[in-house]
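Engineer: please work out how this folds:
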Amino acid sequence: MTVFDVMRGGLVVSCQPLPDEPDDPMRDAYVQARVAASAAAGGAAAIRANGPDDIAAIRAAVDVPVIGLVKHGTTGVMITPTPAHAVRAATAGAHVVAVDATDRPRPDAGSFADTVRAVHSRTAALVLADISTLAEGLAAVDAGADAVATTLSGYTPTSPPTEGPDLRLVAQLAERLEVPVIAEGRYRTAQQVRQAFEAGAHAVVMGNAVTSPLWITRRLVEATPRASERRGQ
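Structural biologist: Prediction:
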């Protein structure tokens, strides 16, 4: 049994501060570990986390699998962009390393396959390919990915953005692939989670809608009279 078997049919909770908010008070490894522990107590099947410090703290705080990544850079391929970043995530305690597997140029001029080989040969971790299109998902599995996630759909030049999650891509991948397909990206409601499983998802990742008070509060504040007054100025 692999960690993906443990995740089957479950909700994965992403515990990450907003990347464009360096002053977010939630940006602290201890805080993220407490958030992850709360999510696990609530029934989360796994936790997704960014950065070696957060990964290590969360691994020590929960008994569920940890999907780890290391974000680096501000444009293009930022999710675990090189083999070194991937090995760092695994060494910090990630059971699974999430890696950008889109067809965009990588900062080290390497390939997704290079990162897969590094993780598989140097660590005990598995590799989750974050993709944005069906073609990228198929290529990622050919390169050795242990599972595929729709994380980057709507965030690359080759994947048009959608208002909600890309359920069509989940269905396409589930129909074509034998590895687990993880639904991720703009999941915000229980109905969307159910729809993802109906489309063939192995597990569903939800992040800001669960773990970011900053993100949640901003969305709710937009419904207040004060926000309406501010927009009218």
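
Engineer: contacts, neighbours, all on C-alpha from now
Structural biologist: Noted.

Engineer: quick one: contacts for Thr151?
Structural biologist: Thr151 makes contacts with Asp130, Ile131, Ser132, Ala183, Glu184, Gly185, as judged by CA atoms under 8 Å, 6 or more residues apart in numbering.

Engineer: would you mind checking these for buried ones?
Structural biologist: Those of the contacts of Thr151 that meet the buried threshold are Asp130, Ile131, Ser132, Ala183, Glu184, Gly185, by 16 or more other CA atoms under 10 Å.

Engineer: let's compare: structure for the following, please.
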Amino acid sequence: MTDLVDGLAGRLVVSCQAYPGEPMRDPRTMSQVAQACVAGGAAAIRVQGLEDIRATVAVIDVPVIGLWKDGDEGVYITPTLRHALACAEAGAHIVAIDATSRPRPDGSTFAGIVRGLKERYPDVLVMADCGSVDDCVRAESDGADIIGTTLGGYTQDRNKTVGPDFEFAQEAIQACTRPVVVEGRVHTLEHAAAVMRLGAHAVCVGTAITHPSTITGWFAAAVRGS
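Structural biologist: This is a model prediction of the structure:
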């Protein structure tokens, strides 16, 4: 487990996800995108959905961070132990779980999910998707192996920033002893370099690498405004 986390130090993690209804919402497509990202230097891949996890694990040789989004509001990133176990069964090396204090659909807790997952899959790591420094500290105490700033700006605890929430990232890094992966609106090379200078263990980039609709929109807007 230590080797896996150490292998991410100073490296790039890429999130390969497509939203419902999009043309790329297909496990084989996402696994191919993941392969391309690994060829470009990604040290790990983050994917959503059991079929995407299975398809990606089968074709790449770097760790897969798996999650299961169930719903679209509240706690929906791997919200229960059932979801976490399913991600591990699908082959995820790391399971990403919402670690906020918000109520879960089954009334469970983040600590209980971590405990239940570790009992069944002791070698599977947990990435805590956090929305505040309090989330980060609590998740570390509850047994998370990796702390992520994934939900910064997506809960009531912090305003959504344009670009990364550098303040949140810095405070999380200072407050935690576990590795912190900075994720969320890292849209440029400068953003990625800046969060690493803050002391992040790794940086996770999704939209700016793997979401062509958004990237095309950025360029289209720039062209129209030129």
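
Engineer: from the contacts of Thr151 of the first structure, which is closest to Val3 of the first structure?
Structural biologist: The closest of these to Val3 of the first structure turns out to be Ala183 (CA to CA; 16.2 Å).

Engineer: the closest one and Ala56 of the first structure, how far apart?
Structural biologist: Distance, Ala183 of the first structure to Ala56 of the first structure, by CA to CA, to the nearest Å: 24 Å.

Engineer: same thing with Pro25 of the first structure?
Structural biologist: Taken as CA to CA, the span from Pro25 of the first structure to Ala56 of the first structure is 19 Å.

Engineer: same drill for the two, tell me which one is more crowded.
Structural biologist: Between Pro25 of the first structure and Ala56, Ala56 has the larger neighbour count (other CA atoms under 10 Å), namely 22 against 11.

Engineer: map the more buried one onto the second structure.
Structural biologist: The alignment partner of Ala56 of the first structure in the second structure, by TM-score structural alignment, is Arg54.

Engineer: just the ones in strands from the contacts of Thr151 of the first structure, please.
Structural biologist: Among the contacts of Thr151 of the first structure, the members falling in strands (DSSP state E) are Asp130, Ala183.

Engineer: distance to Gln191 of the first structure for the contacts of Thr151 of the first structure - can I get that in TSV?
Structural biologist: Formatted as TSV, those follow (distance: CA to CA, whole Å):
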residue	distance to Gln191 of the first structure
Asp130	23
Ile131	23
Ser132	22
Ala183	13
Glu184	14
Gly185	14
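
Engineer: closest to Ala209 of the first structure out of the contacts of Thr151 of the first structure?
Structural biologist: Gly185 (10.9 Å).

Engineer: the closest one and Gly154 of the first structure, how far apart?
Structural biologist: Distance, Gly185 of the first structure to Gly154 of the first structure, using CA to CA: 8 Å.

Engineer: pull the longest helix from the first structure.
Structural biologist: Criterion DSSP state H: the longest helix present in the first structure is helix 29-41.

Engineer: roughly how far is that one from the heart of the chain?
Structural biologist: What separates the centre of helix 29-41 of the first structure from the centre of its chain is 16 Å, taken as CA atoms, centre = their mean, to the nearest Å.

Engineer: residues contacting the next helix or strand after that helix, please?
Structural biologist: Downstream of helix 29-41 of the first structure, the next assigned helix or strand under DSSP states H and E is strand 46-50. Residues outside strand 46-50 of the first structure that contact it (CA under 8 Å, 6+ apart) are 7, 11-16, 36, 40, 55, 58, 64-71.

Engineer: how big's the offset between strand 46-50 of the first structure and the second structure?
Structural biologist: Here the mean offset of strand 46-50 of the first structure against the second structure after fitting is 0.3 Å, by mean CA distance after the TM-score superposition for the first structure.

Engineer: what residues sit buried inside that strand?
Structural biologist: Of all the residues in strand 46-50 of the first structure, those buried under the rule 16+ other CA under 10 Å are Ala46, Ile47, Arg48, Ala49, Asn50.

Engineer: could you do stretch 180-199 of the first structure as well?
Structural biologist: For stretch 180-199 of the first structure, the neighbour count (16+ other CA under 10 Å) marks 180-188, 192-193, 196-197, 199 as buried.

Engineer: figure out how far stretch 145-165 of the first structure is from the centre of its chain.
Structural biologist: Stretch 145-165 of the first structure sits 11 Å away from the centroid of its parent chain (CA atoms, centre = their mean).

Engineer: do stretch 6-24 of the first structure as well
Structural biologist: Relative to its chain's centre, stretch 6-24 of the first structure lies at 7 Å (CA atoms, centre = their mean).

Engineer: likewise stretch 48-62 of the first structure?
Structural biologist: 14 Å.

Engineer: and for stretch 141-148 of the second structure?
Structural biologist: Computed by CA atoms, centre = their mean, the chain-centroid distance of stretch 141-148 of the second structure equals 13 Å.

Engineer: neighbouring contacts of that stretch?
Structural biologist: For stretch 141-148 of the second structure, the surrounding residues in contact (CA under 8 Å, 6+ apart) are 110-111, 114-115, 125-130, 136, 139-140, 178-183.

Engineer: what about Ala139 of the first structure, how many neighbours?
Structural biologist: Other residues lying near Ala139 of the first structure total 18 when counted by other CA under 10 Å.

Engineer: can you pull out the strands in the first structure?
Structural biologist: Applying DSSP E to the first structure gives strands spanning 10-15, 46-50, 66-69, 96-100, 126-130, 147-149, 181-183, 203-206.

Engineer: which part of the second structure matches the longest helix of the first structure?
Structural biologist: The aligned range for helix 29-41 of the first structure in the second structure is 27-39, by TM-score structural alignment.

Engineer: sorry, back to before: okay, the strands of the first structure in CSV with distance to Ser228 of the first structure next?
Structural biologist: What follows is the strands of the first structure, written out as CSV (distance: least, CA to CA, whole Å):
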stretch, distance to Ser228 of the first structure
strand 10-15, 31
strand 46-50, 35
strand 66-69, 38
strand 96-100, 38
strand 126-130, 37
strand 147-149, 37
strand 181-183, 34
strand 203-206, 29
